[in-house]
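Asks: after the sequence you'll find the predicted model.
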Amino acid sequence: MRETLAALAAGEISVAEAESRLAGYATTEAGRFDAAREHRRGIPEAVLAEGKTAAETAALAVTAVETAGRAVVTRTDTETAAAVREAIAESVPDATVDHNARTRTVVVHAPDFEPPSLDARVAVVTAGTSDAPAAGEAATIAREIGADVDLIEDVGVASLLRIVDQLDRIRGADVVIVAAGREGALPTVVAGLVDAPVIGLPVGTGYGVGGEGEAALYGTLQSCTVLTTVNVDAGFVAGAQAGLIARAVDGVSGAADGASGSESNGE
């Protein structure tokens, strides 16, 4: 505590960073940012842009970089991504900002941030191009946790030959995320062919009865092969769960000593 207060008095850290060190979170007008989540849980706090104004999201992103060294923003639109980029440029001008419009994510790293690196590989498999947004969000989160991510696209069950010629890549992974819409058959097929944990990510594509991901969700929940299922389009959850498995494979321990805080403005 004394070191934190001394650094604050000397102007070496901001009030937000001092608060995050002492309380585990930083308070802003847009909400409280859980700066200690990564130390406590192994998963970086993410800022969910949906339901927030562009200004609120940008303010939380700046706080994230100031207190945790990086910001992960999900479910952004063009206006919000631009607001985040502008706010970061003003507050942390040397930070890197990576906006992916397809996955609707923005990832910001402070100049001195050292990304984690795990000796574990996550395969993110998609049935078709329409599954890319949810799968890409999952890949982003798993990558930010430190896993080596291998994206294997467009191998849906409409032609089993497409999955067969990618089996060696998939089987080389320590954990597999499979994103599929429509009837959600691909996670079941993959889970029957690999010995790694499989996470089914149902995607809200399809139409008519069972559309918007319902059939895909029910299909993965009723899978006759062993897999874990997350909610429809829950790319963040799938990526985080895969990242935790990757940490276990790598042998990384859980929460750091003395870490505290609670989930607030993230997923």
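Replies: Everything's here; your move.
Asks: okay, CA-based contacts and neighbour counts for the rest of this
Replies: Fine.
Asks: and stretch 151-169, which residues are buried?
Replies: 151-157, 163 (16 or more other C-alpha atoms under 10 Å).
Asks: mind checking which of those residues are in strands?
Replies: 151-152 (DSSP state E).
Asks: any chance of the buried residues of stretch 151-169 in TSV, with distance to V226 too?
Replies: Listed next are the buried residues of stretch 151-169 as TSV, based on distance: C-alpha to C-alpha, whole Å:
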residue	distance to V226
L151	22
I152	21
E153	22
D154	22
V155	20
G156	19
V157	18
I163	18
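Asks: farthest pair within the buried residues of stretch 151-169?
Replies: L151 and V157 (17.2 Å; C-alpha to C-alpha).
Asks: now T67: how far from A26?
Replies: As for T67, its distance to A26 is 8 Å (criterion: C-alpha to C-alpha, to the nearest Å).
Asks: which residues are in contact with each of those two?
Replies: 16-17, 20, 35 (C-alpha atoms under 8 Å, 6 or more residues apart in numbering).
Asks: for these, pick the one with the most neighbours.
Replies: Neighbours here mean other C-alpha atoms under 10 Å. Within the shared contacts of T67 and A26, the largest count is held by A35, at 32 neighbours.
Asks: got another, please set it beside the one above:
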Amino acid sequence: MDLKEMLLDVKNGNIEIDEALKKLRNLPFEDIEYAKVDHHRSIRNGYPEVIYGEGKTDEQIAGIMEKMMEKGSNILVTRINKKTYDYLKKIYPNIQYEELARIIKVENKNIQNVGKGKILVLTGGTCDIPVADEAYHTAKFLGNDVERIYDVGVAGIHRLFNNMEKIMSARVIIAVAGMEGALPSVVGGLVDVPVIAVPTSVGYGANFKGLSSLLTMLNSCASGISVVNIDNGFGAGYLASMINKL
């Protein structure tokens, strides 16, 4: 329940004022010792709080989810392994798991399409798919029409050109690449829409776990490219959704 719903319930006599005041104390955020669950995130930012799973215990994730469930929020949890999913599935049978993306989704409310156009996710290679899938499922969960075209890197650039009709129809493009990270620069020189570049940690030794592709993308001479951090598919999907809503 958000503030508007609560005020409406008070007005209609569905809830006593004392009970409303009690609930109001937990509306901005709820302190559960190890986390402060931000229930007002959707009012301020347009989307509910997203739970970053890596580094949290299974019990901590379950506790945060419980508080969000009580508010009827849609829930997205990133960086979740199969073992944690199996643990959470026993508590919340309605959760969905995207194993490659390592994402858990809970749809307590119907997700409406808020995007004005299509978001397209591209990868340089097959090894980039886990990061690209994180971007794909994030953007889709946030209410967008999203499409994927994988393994169209510059080592076989004819594969990219073979998909130009789809590429030109997108409103926002997410280009995910490791190795030398050249894909976003090529795409940025072909389209008139924002390109979000995502460097991945895929590559041999001198790749420095994604640093080389990150630097390539930051130094791109193509206009209209923004760059997120290494392997940050979630950040790319979230940003693409914000752009697509404008």
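Replies: Alright, I've got the coordinates. Quick caveat: nothing in here was measured; it's all calculated off a predicted structure.
Asks: any idea what the TM-score is?
Replies: Remark: TM-score between the superposed chains equals 0.88 [TM-score structural alignment, normalised by the length of the second structure]; 235 aligned residues with a C-alpha RMSD of 2.3 Å.
Asks: about what we covered before: export the shared contacts of T67 and A26 of the first structure to TSV and tack on distance to E212 of the first structure and secondary structure?
Replies: Shown next, in TSV, are these (distance: C-alpha to C-alpha, whole Å; DSSP: H, G, I helix; E, B strand; the rest coil):
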residue	distance to E212 of the first structure	secondary structure
A16	41	helix
E17	41	helix
S20	40	helix
A35	34	coil
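Asks: would you turn those residues into CSV with distance to V125 of the first structure?
Replies: Below are the shared contacts of T67 and A26 of the first structure laid out as CSV (distance: C-alpha to C-alpha, whole Å):
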residue, distance to V125 of the first structure
A16, 39
E17, 38
S20, 37
A35, 31
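Asks: out of the residues you listed, flag the one nearest to G213 of the first structure.
Replies: Out of those, the member with the shortest distance to G213 of the first structure (by C-alpha to C-alpha) is A35, at 32.9 Å.
Asks: closest one of the buried residues of stretch 151-169 of the first structure to C224 of the first structure?
Replies: Nearest to C224 of the first structure out of these is V157 (C-alpha to C-alpha; 16.1 Å).
Asks: verify the stated contact: that closest one with L186.
Replies: Yes. With contact defined as C-alpha atoms under 8 Å, V157 of the first structure reaches L186; the gap is 6.0 Å.
Asks: need the overlap of contacts for the two.
Replies: A127.
Asks: residue in the first structure matching L88 of the second structure?
Replies: Mapped onto the first structure by TM-score structural alignment, L88 of the second structure lines up with V84.
Asks: please, where are all the helices along the stretch 1-150 of the first structure?
Replies: Ranges of helices in the stretch 1-150 of the first structure, per DSSP state H, counting those that start in this stretch, are 2-9, 15-23, 37-41, 54-68, 78-91, 132-145.
Asks: out of those, which one sits most buried?
Replies: With neighbours defined by mean count of other C-alpha atoms under 10 Å, none of the helices of the stretch 1-150 of the first structure is more surrounded on average than helix 132-145, at a mean of 26.
Asks: what residues does it touch?
Replies: Here helix 132-145 of the first structure makes contact (C-alpha under 8 Å, 6+ apart) with 42-44, 74, 102-105, 115-117, 122, 124-126, 149, 151, 178-179, 201, 203, 233-240, 242-244.
Asks: next step: these restricted to strands.
Replies: Per DSSP E, those map to strands at 74, 105, 122, 124-126, 149, 151, 178-179, 201.
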